[in-house]
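Undergrad: structure for this input, please:
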Amino acid sequence: MSHFVVIGAGQAGASLVAKLRKDGFEGDITLIGGETVPPYQRPPLSKAYLLGEMEKERLFLRPESFYADQDITLRMGTWVNGIDAEAKTIQIGEEDIAYDQLALTTGSVPRRLPAAIGGDLEGVFVVRDLADVDAMAPAVQPGARVLIVGGGYIGLEAAAVCAKLGLDVTLVEMADRILQRVAAPETSDYFRALHTGHGVNILEGTGLDHLTGADGKVTSATLTDGAELAVDFVVVGVGIEPATDLAELAGLDLDNGIKVDAQGRTSDASIWAAGDCASFPHQGRRIRLESVPNAIDQAEVVAQNMMGAAQDYSAQPWFWSDQYDVKLQIAGLNTGYDTVVTRAGEGATTSFWYYAGDQLLAVDAMNDPRAYMVAKRLIDAGKTADKSVVADASADLKPLLRA
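TA: Down below sits the predicted model:
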């Protein structure tokens, strides 16, 4: 009987093993994860869970009993030391486990501050997994002074939670503006105004020089402009890196992650990869998507292909972020845009539409689900949208779908 092993028990890994069983795979399945809890949702960690609005058990993607019911061996709190691709085994301590096919859904790891600038001081946190948030939660108290390093979505979401809970929040972003890597200036301006309106002190074009501590705990931060801030704790949100250590040890090809083909197969015919850790071909270039939808969709295609489907994965990128009472929904990829069209609604309702020439590439929609859904359907279908119609807030967007 075939044995399929999946290393990485996050959203992608959990989706992959569930899909194997749903589609009729009758062999042995082993899902291996480094954390001691069953697979869970990560997006609520820095929002509802940190706010105390969601209990830990509600984070779980499925009850732990699901895996036993589906005859899936779930090995939690387990670290894989290596992969012998030639022998088709993985090493866990002194134990070797044979596989017929192996999937890597190892996800990503957060970038951390170097120890040389105080990154190893107590009170310096990243927001990536349950243990990170549980460790940080006691520090999140009204009136506490928090420095957030990084003005991407993770940093902004952490700032929103801290501001809502009554903390004194300062956010530093080394680039000229927040969200510079991922969004247009219009979106940056929107969220800057949103955060400053909630009392967050945003310092752009300003980085962290170093942290200082007393008795091993962070107490102050010196910025690149020479300013010194007293802090009670620090949240680091400066991006993530694909977790490729095991793939590298196995001799697999890497390219901004684990390099896979359109079906999710690595350079070894018996090893697959999906989710944050995998880079794949998309519209003539190679990309890696850090999103829950991609983790689920790609993992399910890989599960089918491990059973012989030979199906290409066609990504339809979409993302979201919740900050205060604003839900940002993003469809498409804005790489290569030259024009941004603004569709202004009432209050906080706004959307920004990205074009390359006359071709619609992506949309950032704030509290505007209708605009988001129309844009997403157009982008997924490879269609565009008349800029004059988009810019006219009184115009009905639905006819664009019939164009």
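
Undergrad: C-alpha from now on. contacts and neighbour counts both.
TA: Noted.

Undergrad: so Asp392 touches Gly345, yeah?
TA: No. Using C-alpha atoms under 8 Å, Asp392 is not in contact with Gly345, being 9.7 Å away.

Undergrad: so how many other residues sit close to the closest residue to Thr266 other than its chain neighbours?
TA: Ranked by C-alpha to C-alpha, 6 or more residues apart in numbering and with sequence neighbours excluded, the top spatial neighbour of Thr266 is Val260, at 4.4 Å. Val260 has 24 neighbours, counted by other C-alpha atoms under 10 Å.

Undergrad: what do you get for Asp225?
TA: 11.

Undergrad: tell me the SS of the closest residue to it other than its chain neighbours?
TA: Closest residue to Asp225 apart from its sequence neighbours, by C-alpha to C-alpha, 6+ apart: Thr206 at 6.7 Å. Assigned with DSSP: H, G, I helix; E, B strand; the rest coil, Thr206 falls in the coil class.

Undergrad: look up how far Ile178 lies from Thr206.
TA: Applying C-alpha to C-alpha, to the nearest Å, the value for Thr206 to Ile178 is 11 Å.

Undergrad: please look at Asp84 and Ile90 and confirm they touch.
TA: Yes. Applying C-alpha under 8 Å, one finds Asp84 in contact with Ile90, separated by 6.1 Å.

Undergrad: let's see this one next to it:
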Amino acid sequence: MDRNTAFLIAGAGLAGAKAAETLRAEGFDGPLVLLGDEHERPYERPPLSKGYLLGTSEKEKVYVHPPQWYAEHDVDLRLGRTVSAVDPAAHEVTLADGSRLGYAKLLLATGSTPRRLPVPGADLDGVHYLRRLADSERLQEVNRSASRIVVIGAGWIGLETAAAARTAGVEVTVLEAAPLPLLRVLGPEVARIFATLHTDHGVELRGGAQVAEITGTNGAVDGVRLADGSLIGADAVIVGIGITPNTELAAAAGLKVDNGIVVDERLRSSHPDIFAAGDVANAYHPLLGRHLRVEHWANALHQPKTAAKAMLDQDVRYDRLPYFFTDQYDLGMEYTGYVEPEGYDRVVFRGDTDAREFIAFWLSGGRVLAGMNVNVWDVVEPIRALVTSGQAVDPERLADPDVPLPELLP
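TA: This next block holds a predicted model:
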């Protein structure tokens, strides 16, 4: 591989595939290698805890491109190939089999790994994590065969897998260390709505729960014991306690790492020819004025487009507001913006929270920091405009559904 012309992408998920797509669309005609440690071609992760897990979406829809796309666009897709080392000085990567590839520019789209539960019994059969396509397929089988499931962690993955299990008719207990689900992300005002959503659908939700151990019989899960001594029976356990960015390659290569690979607004790392995108990138956000690592689908979809253009020396920067969505039972939601925990002084609701048809706005000093529309659609753009304006709004008018959102801006 000619290190003077080749572009390499380490990580064949959504971010890696979209970077390859953008490079070709922008006219890059040199050697382009996309390396992935899985044996599946690039796919999207949201369906793994939503439609594909529920059985409402077919497998083919999870993939980013049809299988022939890579050959048609002269993308050298190498599956089952793990990058084990990066040598920035030599402009070279080493693969797990010992082979080496040279590059002119390198994109690290290495993603993240689920955090493991550090308690006795966590290695028993029947303890599941959700990150890869095969994980989702195992959980589909669990939802068909189990009668009782315990979900540890009430973040987005925990709640979505709980909703899928309940929809399949499985008894579900969700254990969360915080008093409410999603408390750190949404704050108590909105977290209570998600707690009620799940209890209304028959989930036993236990806040303030501390897991002491996972119990088993003959090597297989049969329950979860809490720190207070109580035991919850289970045929399977799903663990969703967060993810850790895969920064090992970058750290070993001497790149700056701090809660992810530190990159600027162009997604360039501390080495000028190495870029990062997706879950692993801790990127400077020019609108928010800080570094931010975002673990959601929209970031993996859009950020690589900026990285690819920057690799081609185009004058670009990544300034899209964070965005994520969820589907749980009959609730669909989109969230736009960014709020640090306790970084707001007021939540304004527009609509009917009891009917779960509303928009929630997080404000600080009258400025809208973020908005979340629940079962209310086609409002992301005006919410984005409110956030990016940086101007104070009238909370009373903000709460009034009869006042169109665009009219709130001067």
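
Undergrad: rewinding a little: more neighbours: Thr206 and Ile178 of structure 1, which one.
TA: A count of neighbours by other C-alpha under 10 Å puts Ile178 above the other of Thr206 of structure 1 and Ile178, at 29 against 21.

Undergrad: when Asp84 and Ile90 of structure 1 are compared, which one has more neighbours?
TA: Taking neighbours as other C-alpha under 10 Å, Asp84 of structure 1 and Ile90 compare with Ile90 leading, 22 against 14.

Undergrad: how about that one, what's its match in structure 2?
TA: Here Ile90 of structure 1 is matched to Val93 in structure 2, going by TM-score structural alignment.

Undergrad: thought that match was touching Leu106?
TA: No. Applying C-alpha under 8 Å, one finds Val93 of structure 2 not in contact with Leu106, separated by 9.1 Å.

Undergrad: quick one: the strands in the stretch 1-150 of structure 2?
TA: Secondary structure of the stretch 1-150 of structure 2 (DSSP state E, counting those that start in this stretch): strands at 7-10, 32-36, 76-79, 83-87, 92-95, 100-102, 105-108, 112-114, 127-129, 148-152.

Undergrad: which part of structure 1 matches the third one?
TA: I take that to be strand 76-79 of structure 2. Residues 73-76 of structure 1 are the counterpart of strand 76-79 of structure 2, counting by TM-score structural alignment.

Undergrad: contact partners of that stretch?
TA: With C-alpha atoms under 8 Å, 6 or more residues apart in numbering as the test, stretch 73-76 of structure 1 has contacts from 29-38, 67-68.

Undergrad: again, 6 Å this time
TA: Identification of contacts with stretch 73-76 of structure 1 by C-alpha atoms under 6 Å, 6 or more residues apart in numbering yields 30-36.

Undergrad: again with stretch 213-221 of structure 1
TA: In contact with stretch 213-221 of structure 1 (C-alpha under 6 Å, 6+ apart) are residues 121-123, 210-212, 228-232.

Undergrad: picking up where we left off before, what do we get in structure 2 for the residue nearest to Asp225 of structure 1?
TA: Aligning on TM-score structural alignment places Thr206 of structure 1 opposite Ala209 in structure 2.

Undergrad: against Val185 of structure 2, how distant is its match?
TA: For Ala209 of structure 2, the distance to Val185 of structure 2 - C-alpha to C-alpha - is 18 Å.

Undergrad: show me where structure 2 has helices.
TA: Assigned helices in structure 2, in chain order: 14-25, 46-49, 51-54, 69-72, 133-145, 156-167, 183-200, 248-252, 297-311, 380-389, 395-399 (criterion: DSSP state H).

Undergrad: can you say which of the ones you listed is nearest to Gly240 of structure 2?
TA: Gly240 of structure 2 lies closest to helix 156-167 among the helices of structure 2, at 5.1 Å (C-alpha to C-alpha).

Undergrad: taking helix 183-200 as reference, get the angle to that closest one.
TA: Helix 156-167 of structure 2 and helix 183-200 are oriented at 0 degrees to each other (axes from the mean of the first three to the mean of the last three C-alpha atoms, to 10 degrees).

Undergrad: average offset between helix 156-167 of structure 2 and structure 1?
TA: Compared with structure 1 after the fit, helix 156-167 of structure 2 shows a mean deviation of 0.7 Å (mean C-alpha distance after the TM-score superposition for structure 1).
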